[in-house]
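Student: pasting the sequence and the predicted coordinates here, then a few questions.
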Amino acid sequence: MKLINKKIDESIKQKLINTGRHPIVSQILAARNISSSKDVDYPIEQLLSPNKLLNCDEAADFLSDAIQKQKKITIVGDYDADGASGSSVAILGFRLLGIEVDFLIPSRFKNGYGLSSEIVDMANTKETDIIITVDNGIASFEGISHANDLGIDVIVTDHHLQAENLPDAKFIINPNQKKCSFPSKNLCGAGVVFYLLIAIRKKLRDQNYFDNLNVDEPNLLQILDLVALATIADMVKMDFNNRLLVHHGLRVIRSQQCNLGLKKLFMLTNKSHLTALTSDLSFVIAPKINAAGRMDDMSLGVACLTATNENEAHEYARQLIEFNFQRKKTETDMQEEAQAIMRGFNNNNKTICLFNDKWHQGVIGILASRLKENFYRPVIIFAQDESGYLKGSARSIEGFHVRDAIDLVAKKNPEVIVTFGGHAMAAGLTIKKDRFDSFVQSFEEVAESILKPEDLSEIIEVDDSILQDNINVHIIDEINQLEWGNGFQRPLFTDTFDCVDQKVIKGLHTKLNLTKHNQTFESIFFNYQESIPDRVKCLYTLETNKFNNTNKVTLNIKKIIHE
């Protein structure tokens, strides 16, 4: 691991100070990839236009007509937080536009990913006229062909990378299809369908739809809370357009207009939505929604986020939290088993591929992420599905496009991989069980041809320490309330401390007191139980503790730095 201090653009820093920002906040922002103070100012008017999304205008024409004819529309989502949030955005958005739509979320365990022929048949039993996919569809060739045979129109809204060819859908809206010139390629699934809803509203406005019904034109900004959740949860890159979406989504979350299901998830976790941070969406809310798809049925997540009354929302949120407890227990067991396997790991290997026939298919992605963090290698974890195939979840490192790497394996060994898809940093695949060893070997060979030894040393960018600057709760709150996420990273700091007290709590985490500059900081190191030396260098984020009327700056330890 190598630590590099972020470079501060002094000119940008001064301009930010001149706009009224605190000097410390300005320093941190000036160390990000921004070219002017306008890059951290987010007027809604700066949102990219939907007409720049290929096929969005034509699809909006088609759907505005379908709304007025009250055609039966079914949303087909995905079983992760982006898919559930995006499906909920679609359901709530169409409701605001004057039509109730149905939805289907494929089971991770029974149906697998995407719009399959089986899911199309389920939609057909609902007398569906139009299927709109959310966060999937770009690779659903068979399912879309089957829908066409049944006379069901399919509109794909997706953000995943396309293959060489495209399915024969009525319309495909995806900023990452090759002919799309939309400036931001980083929209999540919920973001794409939100853009479609904006375009539909404009078509309806132009047709005097709202005036003719004597109703107010709906404010679609009220569902940006779910777009913000999905953007953070799916870890898409936080370019300006995504930061703008998250900025306005956070404003909704921090207001009384916050989604009912989100409110209840915050409340039952003893947090307030009124002070929500992007880190709360990442580490508090998203895991609970994801737990439904990992452990059972993501329809529960959609039900929570589309609940129409307090009692419904409360009960659905309670069930999500229970599923998350189950997920944590399963994850702990799987981590222990994986650690036992990894004791014999050959450090010369550039990849990690593990399979255990007892592992839970819904938790392999989390395990892959944990191992990637610990060993800094591309990782694929496999579990067996009900039909005997192995489902794999991949997580990667910088410089290794894991979806493309799996594609190379598929081209060299077409008999090994059944299906695959994904992004640079994460992917999913299905392989034949008897081909596991062959896949592991081929995947390692691909990595050997791409990765150099230095690529396996993690580089972490850190901000200059601010502990000596008389920081207080207000400054840290101002920092943490910003639109942090992938590619616009929340500040990470490193310092050397004296450890004056430590204890393991709940058998899982280490609570400690660290001193520096004659200040003592309460600190927490999650999922760490080993003894910490008296003198220790840490990688950490700064938090605030306001529990029981206290107001303290605290440290969240991310890593111990061994020098």
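Tutor: Sure thing, it's come through. Numbering: from 1, shown residues only.
Student: going by C-alpha atoms from here, please, whenever you check contacts or count neighbours.
Tutor: Fine.
Student: list the contacts for F439?
Tutor: V409, V416, I417 (Cα atoms under 8 Å, 6 or more residues apart in numbering).
Student: number of nearby residues for the first one?
Tutor: Applying other Cα atoms under 10 Å, we find 22 other residues in the vicinity of V409.
Student: structure two is appended below for comparative analysis:
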Amino acid sequence: MIQSKKRWTIDRPDEESVKLLMSALELPSVHAKILVSRGYTDVEAVKSFLHMSNDSLHNPFLLFDMKKSVERIRQAIEANEKITVYGDYDADGVTSVTVLTTALEMLGANVDFAIPNRFEHGYGPNVELFQKLHEAGTGLLITVDNGISGLEAVAYANSVSMDVIITDHHEIGPVLPDAFSIIHPRHPEGTYPFGELAGVGVAFKLASALLGEVPEDLYEIAAIGTVADLVPLKDENRFIVKEGIKRMRKSKRPGIQALVRVSSTEQQSLTEESLGFMIGPRLNAPGRLGSADDAVYLLKAEGQAEAIALAERLDSLNKERQAIVSTIAEEVEQAVIDMYGDSIPEVLVIGGEGWNPGVVGIVSSRLTEKYYRPSIVLCVDNETGIAKGSGRSIAGFDLFKELSKNADILSHFGGHEMAAGMSLSVNDVVALRSRLNAQAKEVLTTEMLIPQLRIDVPLTIGEIDVDVLESMEQLRPFGMSFEKPVFMIENLTPTSIRKIGAAKNHLKMELSDGTDSLDVIGFGDGELADAISPGAKLSITGDLQVNEWNGRKKPQMLLEDLLSNQRQLFDLRGIREPGRWTQLLPENGTVYVAFQQSTIDHFSTVLDGVLIHHVGHADITDTDYIVLLDVPEKEQQLKELIASVNPKRIYAHFYVPESKYFEGVPSREHFGWYYSFLKKRGSFDLRNQVQQLSKHKGWKIDTIYFMTKVFSELGFVKIEDGLAIVIEDADKKQLSESAAYQNRGRQIELEKTLVYASYMELKKWFDDVCDETVIREEQLWI
């Protein structure tokens, strides 16, 4: 057996719905399965989904306070009143600033922007920064991607007659700020049809309302922030990203071209993954380490030289951020080891001095990914006595909800189900850790603490080809609420397995279903090559892509996970030198067993320092890997061993010093001649005359001794001092009544089954043993 890394949950799409979409829309089965698995079963709904246009966008004036906000902004433009766009320091925030300031500049507004410094001002509206903006002449302040929780700062703005228009998309608290107007897709008094816009999406709607038309040249900027903020990619969000990526692939915007260049991305092949993993992190980097202003300057740059310089600066900051993250992650993981060892609790709350608060969210994500536990990483400042940090969660543990139960010790917190930020007194960190773990015990089961992999697109190899994979472009973008499919293919057999890469740490396989084959690459999975036995039935999951090499295109899967419910059997028979096969075994958890003491004596000198368990004489603890050094006397012994240990892998060596299989059992004619020979002589001196008889008849000496033992057990002869003496008038008996005769037959059959059978015959024998064990266990529970 090969255990999967994650707990697989397989959702199989309704076959009739799949057939309907395939027939009505002439879709490949792969596309139809993806759509049905995500709830798209209506033909007309699928048509609308696949063929979106500007008509997919809602009227921006449906947003609560939009008309009031537009009128106030136009009034400010006409009066040349200074407008400041107040953003956030992440990718959603800087793209929001870019979109709205660009639209205002197109209208001739006197506009600038301000972004709080994460370390000086914290997140959202800041009274000190509002004061500076007022003193600098700002008459109208418009927040983007923040503001809905800025009660104090908005109150200050009102006190100095500085109007504030809030545009935001974050969770709305019990009390709204007393702002001039609030544009929020989920405003409690609003009826906007789509409530999941990113901050940049809300800014894009305000820009559209101000301009009187959709600012199509800003789709590409809005797409970046929408992807980076991980909002659901449906409805308007989906169209913004889809249209934005299409335009980015041909964009002449210097900032976009520069970002593509420094991230070593091919512009014509940009996808939502490029935005999420290559573009977004570089726009996030300056705000994590200091001022985010350069990210806005880059997106608004008008010249190539300026854009390249800024992009290279952001790229350098991103590398610095990565180095800081790596260092803190190492310290955090060491702290986990020091605190808990192997007993990892339900929730990890780790604090440390000197950690950069701008990256602890990333570190928390890594911690949660590694241990699959909700985690919080806190930056401790002993001078102020404050700990600030970020947390990430897992399915089933609503982090915002659980933090809310601890509001009495949290001076500030915010976020949602899967991520949150918070600050608290250093003195309360231990209490928070204890409370959250107690709360987790009430809501998280043992099964919920095993990482889950949701598989919703099971396929066969025959459904996959290059044209199908390339045409999946029409289903993009994938993301929140329209997740990238996790494909699964079942019951495949490897036709080739090998380790690749300089360090041989990657896996390459060719798998077949008996008709078609598929190449599979597993990066970092090289060790699986030693875990997969010939003929094993495998199920695999991962991402399908087109691999192009020397002008030839082929489908391949990037492996995410793999499992086999079969016990893995490895054939070491015939490899006489142990040094050639011991190196193939896992270093840990391998147990060597033998049925014969003579085998233990033999291998004790050959396998230096290896403990060999004598079956029936020593307890064999549960183990995943077992090496069968020799053949048992009875088949049942081996069956009982396998049933009791239940190993995932069996390494079959089956050392036989003197094979009985090729000697066989002497014929009745052999026994008849030898008995007549003994009766004529009355006795026979085995010690002195056996070689002469062996030479005369061409029999092996062992054969003569064997027949003598059979006759002795049947009472035909007795053996005294090396003499075989015939017993007169012995009762007639069948040869099969002799234990030695029976054992010889059993040994020959066992050798035939275990030592000289083909690999597939041996594998079938073990599979049958496994089936017998399962049936017996099931009967016990009936």
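Tutor: Nice, I can see it. Only a predicted model underlies this, so the values are computations on that prediction, with no experimental measurement involved.
Student: about what we covered before: out of the contacts of F439 of the first structure, flag the one nearest to L262 of the first structure.
Tutor: I417 (38.4 Å; Cα to Cα).
Student: from S369 of the first structure, how far off is the residue nearest to G428 of the first structure when sequence neighbours are not counted?
Tutor: Leaving aside its sequence neighbours, G428 of the first structure sits nearest to S393 (Cα to Cα, 6 or more residues apart in numbering; 4.7 Å). Between S393 of the first structure and S369 of the first structure the distance, using Cα to Cα, to the nearest Å, works out to 9 Å.
Student: likewise for N290 of the first structure?
Tutor: Taken as Cα to Cα, the span from N290 of the first structure to S369 of the first structure is 15 Å.
Student: ok, these two, which is more surrounded?
Tutor: Each of N290 of the first structure and S369 has its neighbours counted (other Cα under 10 Å); N290 has more, 27 against 20.
Student: restricted to helices, list the contacts of F439 of the first structure.
Tutor: V409 (DSSP state H).
Student: need the longest strand for the first structure.
Tutor: Determined from DSSP state E, the single longest strand within the first structure is strand 493-505.
Student: before we move on, back to that, so which of the contacts of F439 of the first structure is the closest to N124 of the first structure?
Tutor: For those, the nearest to N124 of the first structure is I417 (29.9 Å; Cα to Cα).
Student: when you align them, which residue in the first structure goes with P357 of the second structure?
Tutor: With TM-score structural alignment as the criterion, P357 of the second structure lines up with Q361 in the first structure.
Student: same check on G150 of the second structure?
Tutor: So G150 of the second structure corresponds to S140, using TM-score structural alignment.
Student: so what's the residue positioned nearest the centre of the second structure up against?
Tutor: By Cα atoms, centre = their mean, the mean C-alpha position of the second structure lies nearest to E560, the distance being 5.8 Å. Going by Cα under 8 Å, 6+ apart, E560 of the second structure touches G522, I540, T541, G542, D543.
Student: which strands and helices sit next to the helix or strand containing N491 of the second structure?
Tutor: Counting by DSSP states H and E, the element that carries N491 of the second structure is strand 487-500. Helices and strands touching strand 487-500 of the second structure, by 3 or more Cα pairs under 8 Å, 6 or more residues apart in numbering; DSSP states H and E, are strand 457-459, strand 506-512, strand 538-549.
Student: which of those strands sits closest to V200 of the second structure?
Tutor: strand 538-549 (29.7 Å).
Student: for the helix or strand that comes right after the closest one, which positions count as buried?
Tutor: As assigned by DSSP H and E, the chain's next helix or strand after strand 538-549 of the second structure is strand 552-563. Neighbour counts over strand 552-563 of the second structure (16 or more other Cα atoms under 10 Å) mark K554, P555, Q556, M557, L558, L559, E560, D561, L562, L563 as buried.
Student: average distance between strand 552-563 of the second structure and the first structure?
Tutor: Superposing on the first structure places strand 552-563 of the second structure at an average distance of 4.5 Å from its equivalents, by mean Cα distance after the TM-score superposition for the first structure.
Student: export the helices and strands packed on strand 487-500 of the second structure to TSV and tack on distance to V94 of the second structure?
Tutor: Formatted as TSV, these follow (distance: least, Cα to Cα, whole Å):
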stretch	distance to V94 of the second structure
strand 457-459	36
strand 506-512	39
strand 538-549	32
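Student: follow-up on the earlier one: turn the contacts of F439 of the first structure into CSV, including distance to I476 of the first structure.
Tutor: Formatted as CSV, the contacts of F439 of the first structure follow (distance: Cα to Cα, whole Å):
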residue, distance to I476 of the first structure
V409, 47
V416, 51
I417, 48
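Student: just the contacts of F439 of the first structure now: which is nearest M334 of the first structure?
Tutor: I417 (24.4 Å).
Student: how about the helices of the stretch 351-500 of the second structure, start to end?
Tutor: 360-371, 399-404, 429-443, 466-470 (DSSP state H, counting those that start in this stretch).
Student: which part of the first structure matches the second one?
Tutor: This means helix 399-404 of the second structure. With TM-score structural alignment as the criterion, helix 399-404 of the second structure aligns to 402-407.
Student: the matching stretch vs the second structure, average distance?
Tutor: With mean Cα distance after the TM-score superposition for the first structure, stretch 402-407 of the first structure averages 1.7 Å from its match.
Student: would you map the strands across the stretch 601-750 of the second structure?
Tutor: 612-614, 625-630, 649-655, 683-685, 717-720, 723-726 (DSSP state E, counting those that start in this stretch).
Student: quick one: closest of these to A301 of the second structure.
Tutor: strand 649-655 (60.5 Å).
Student: the closest one packs against which elements?
Tutor: By 3+ Cα pairs under 8 Å, 6+ apart, strand 649-655 of the second structure packs against strand 568-571, strand 625-630.
Student: that one corresponds to what range in the first structure?
Tutor: Going by TM-score structural alignment: strand 649-655 of the second structure matches no residues.
Student: next one: the biggest helix by length in the second structure to chain centre, how far?
Tutor: Among the segments of the second structure that qualify as a helix by DSSP H, the longest is helix 304-340. Distance, stretch centre to chain centre, for helix 304-340 of the second structure: 23 Å (Cα atoms, centre = their mean, to the nearest Å).
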